[in-house]
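**Student:** Provide a 3D model corresponding to the input given below.
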Amino acid sequence: RQLGADVLLNVQAEDVDAAIGERTDGMGADVVFECSGAAPSARNCLQWVRRRGRYVQVGLFSQPIQWDQNQICYKEVQLSGSFATIPSSWQKALRLLAHGQVQTAPLITHTWALAEWQAAFDTFERREGLKNVFLPG
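**Tutor:** Alright, predicted model coming up:
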């Protein structure tokens, strides 16, 4: 909510299908972002997006996934990807951060000294927190 979200849903603790249906009168979400790169999440997002909605794939998959691509046609979904590896993308991101137009601090859940690398990696492997950051020096 600190970042402007109206509604937060925890897929591990809530019936997301019901919550989205209730909030959208059964129409589905206007826009879905899949940021994890997990196949079940991609399948869920494709299910949750409304007819003529927009699906944005941000997370990268470790291997090819199986999902019902017919749904893209049946629902006339706008599908797009995001891959920020060109210098202009990074420059734009840094400008947005420098001018305070994007807040990232609320996303950081753990900070670590470099000497604490093992604890940091263990935390990551347990999938705890959202963003782990090493602090140099």
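**Student:** from here on, contacts and neighbour counts on C-alpha atoms
**Tutor:** Fine.
**Student:** just checking, residue 114 touches residue 132?
**Tutor:** No. Assessed by CA atoms under 8 Å, residue 114 is found out of contact with residue 132, at 11.8 Å.
**Student:** quick one, which of those two is more surrounded?
**Tutor:** Just comparing residue 114 and residue 132: by other CA atoms under 10 Å the higher neighbour count belongs to residue 132, 17 against 13.
**Student:** Show me what the strand ranked longest in the chain packs onto, helices and strands only.
**Tutor:** Secondary structure of the chain per DSSP state E: the longest strand is strand 49-57. Strand 49-57 makes packing contacts with strand 29-34, strand 78-81 when contacts are defined by 3 or more CA pairs under 8 Å, 6 or more residues apart in numbering; DSSP states H and E.
**Student:** quick one: the helix or strand following the last one to chain centroid distance?
**Tutor:** Proceeding C-terminally, strand 78-81 gives way to helix 87-98 as the next helix or strand, assigned by DSSP states H and E. Relative to the chain's own centre, helix 87-98 is displaced by 19 Å; criterion: CA atoms, centre = their mean, to the nearest Å.
**Student:** Stretch 130-137 too?
**Tutor:** 19 Å.
**Student:** Kindly report the same for stretch 83-91.
**Tutor:** On CA atoms, centre = their mean, the centre of stretch 83-91 falls 18 Å from the chain's centre.
**Student:** one step back: distance to residue 110 and mean neighbour count for the helices and strands packed on strand 49-57 - can I get that in TSV?
**Tutor:** Shown next, in TSV, are those (distance: least, CA to CA, whole Å; neighbours: other CA atoms under 10 Å):
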stretch	distance to residue 110	mean neighbour count
strand 29-34	23	18
strand 78-81	28	13
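**Student:** can you tell which of those is closest to residue 136?
**Tutor:** strand 29-34 (30.6 Å; CA to CA).
**Student:** Show me what that closest one packs onto, helices and strands only.
**Tutor:** Checking 3+ CA pairs under 8 Å, 6+ apart, strand 29-34 ends up next to helix 39-48, strand 49-57.
**Student:** hmm, 6 Å instead?
**Tutor:** strand 49-57 (3 or more CA pairs under 6 Å, 6 or more residues apart in numbering; DSSP states H and E).
**Student:** doesn't residue 120 fall inside a strand?
**Tutor:** No. Read with DSSP: H, G, I helix; E, B strand; the rest coil, residue 120 is helix and lies in no strand.
**Student:** count of neighbours near it?
**Tutor:** 20.
**Student:** And this one, please, so the two structures can be compared:
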Amino acid sequence: MKAGVFKAKEQVEVMEKELPLKKSNEALIKVACAGICGTDMMIYTGLHPRAECSLIMGHEFSGRVQEIDGSHVIKEGDRVSVNPLISCGECYACERGMHHICHHLQYLGIDKNGGFAEYVTVPVNNLHLLDADISDEEGAMIEPLAVAVHSLRKSSMRFGDVVLILGAGPIGMLIAMLARKAGAAKVIISDVSDFRLSVAKDQGFYTVNAKTTDAVNKAKEFTQGIGADVVFEAAGNQSTAHQMIEAIKPQGEILVVSVYKTSPQVNLAQMHFREISLKTTRCFSNDDFKKAIHLIKNKEIKADNIISHKLSILNFEEGFQLMKNADTSLKILFHT
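**Tutor:** Reported below is the predicted structural model:
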């Protein structure tokens, strides 16, 4: 089979690989579509702490069941989206149903070979059936949408709130869509990429170009100087770590969704004086994944609206080169 392989820092290559051997309780999946995530870019740039060279990346993907043993609801030939989380089932978190924050959590495409290949083996319990009215591209968007679903569900956002999203990447965009659906009175998205902000504007969101306009002042303009009710930090840099505190109202709520590559400085004194709540999120639960499927199936969220490029897996290196430039890319998908 052909597979996109992480060779070394900023080196990826399409290679010929042997088909993976299916183990007990696994299915062999013929991959249809797989998306590049920010985590894949961390691996690509050599910044991910666990991913090793010769890895087949890719944890956002859909496909068709090629082989499956035993009696299961999902059968050979079924189209599926894949939950890439693999938990131990035995740690403190797993015993209490918090499998997504398992102490030994592993990811397909990070700790094990993933979906940037023609075929991949997947634990049967990680498969989710796709209806005929969900496209392969939408199936690959379920995983990032599940991240956004989890973020909204962890928040205390209420109908009529003003929501500020720092970062117009795929996750920030999907959070914006969900916040609007949940009844936010105003959704503001801040970023430095003209291209990504143009996509956000086309989707009907109020945009702030952080290169020329102060996102904090804009959030306060809409709230008579009070500040946003909820801030979702989805950019992961020092400037947004400052902005998330400055832009929030007294007793407001901040959700840090992004994964910081280096530890930011955070003004705890400002948070203390205004009793600001700070929450963090990590990936998603299995229930969040199911809700993401429901939202896409019922056309309540059009996640494919943020796809900027669709490439063949043969253009694997080109996809990563494109993804390096936020001024021309948003979500890039590979077809196998």
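**Student:** quick one on the thing from earlier: quick one: which of the helices and strands packed on strand 49-57 of the first structure is nearest residue 70 of the first structure?
**Tutor:** The closest of those to residue 70 of the first structure is strand 78-81. By CA to CA, the value is 12.5 Å.
**Student:** That closest one vs the second structure, average distance?
**Tutor:** Its match in the second structure and strand 78-81 of the first structure itself, once the structures are fitted together, sit a mean 1.9 Å apart by mean CA distance after the TM-score superposition for the first structure.
**Student:** The first structure: which residue goes with residue 250 of the second structure?
**Tutor:** Using TM-score structural alignment, the partner of residue 250 of the second structure in the first structure is residue 51.
**Student:** Once you drop chain neighbours, what's closest to the most centrally placed residue in the first structure?
**Tutor:** Of all residues in the first structure, the one closest to the mean position by CA atoms, centre = their mean is residue 35, 2.8 Å from it. Spatial nearest neighbour of residue 35 of the first structure, chain neighbours left out: residue 59 (4.1 Å); criterion: CA to CA, 6 or more residues apart in numbering.
**Student:** any idea how far the one you found lies from residue 15 of the first structure?
**Tutor:** 23 Å (CA to CA, to the nearest Å).
**Student:** For the equivalent of residue 90 of the first structure over in the second structure, grab the count of nearby residues.
**Tutor:** The pairwise alignment with the second structure assigns residue 90 of the first structure to residue 289, based on TM-score structural alignment. By other CA under 10 Å, 25 other residues sit near residue 289 of the second structure.
**Student:** Now residue 289 of the second structure. Nearest residue, chain neighbours left out?
**Tutor:** That would be residue 146: by CA to CA, 6+ apart, it lies 4.8 Å from residue 289 of the second structure.
**Student:** what secondary structure does the one you found sit in?
**Tutor:** Three-state assignment for residue 146 of the second structure (three-state DSSP): helix.
**Student:** from what I can see it touches residue 291, true?
**Tutor:** No. The pair residue 146 of the second structure and residue 291 does not pass the contact test of CA atoms under 6 Å, sitting 7.4 Å apart.
**Student:** Between those two, point out the one with more neighbours.
**Tutor:** Between residue 146 of the second structure and residue 291, residue 146 has the larger neighbour count (other CA under 10 Å), namely 27 against 17.
**Student:** Now do the SS call for residue 211 of the second structure.
**Tutor:** Per three-state DSSP, residue 211 of the second structure ends up coil.
**Student:** Report the separation between the residue mapped onto it from the first structure and residue 81 of the first structure.
**Tutor:** When the first structure is aligned by TM-score structural alignment, residue 211 of the second structure is paired with residue 12. As judged by CA to CA, residue 12 of the first structure and residue 81 of the first structure stand 25 Å apart.
**Student:** Likewise for residue 30 of the first structure?
**Tutor:** 16 Å.
**Student:** do the same with residue 116 of the first structure
**Tutor:** 35 Å.
**Student:** And residue 126 of the first structure, by the same measure?
**Tutor:** In terms of CA to CA, residue 126 of the first structure sits 27 Å off from residue 81 of the first structure.
**Student:** can you check residue 91 of the first structure too?
**Tutor:** Distance from residue 91 of the first structure to residue 81 of the first structure, by CA to CA: 19 Å.
**Student:** what does residue 67 of the first structure give?
**Tutor:** Taking CA to CA, one finds residue 67 of the first structure at 16 Å from residue 81 of the first structure.
**Student:** before we move on, back to that, now name the helix or strand holding the residue nearest to residue 35 of the first structure.
**Tutor:** Per DSSP H and E, there is no helix or strand for residue 59 of the first structure.
**Student:** ok, it - how many residues close by?
**Tutor:** Neighbour tally, residue 59 of the first structure, other CA under 10 Å: 17.
**Student:** what's the answer for residue 128 of the second structure, then?
**Tutor:** By other CA under 10 Å, neighbour count at residue 128 of the second structure equals 21.
**Student:** starting at the chain centroid, how far to the host helix or strand of it?
**Tutor:** Residue 128 of the second structure is part of strand 127-129 when elements are defined by DSSP H and E. For strand 127-129 of the second structure, the distance from its own C-alpha centre to the chain's C-alpha centre is 18 Å (CA atoms, centre = their mean).
**Student:** So which bit of the first structure is that strand matched to?
**Tutor:** Going by TM-score structural alignment, strand 127-129 of the second structure sits over no part of the first structure.
**Student:** what's that strand packed up against?
**Tutor:** Partner elements for strand 127-129 of the second structure (3+ CA pairs under 6 Å, 6+ apart): strand 79-82.
**Student:** Report the buried residues of the strand it packs on.
**Tutor:** For strand 79-82 of the second structure, a neighbour-count test (16 or more other CA atoms under 10 Å) marks 79-82 as buried.
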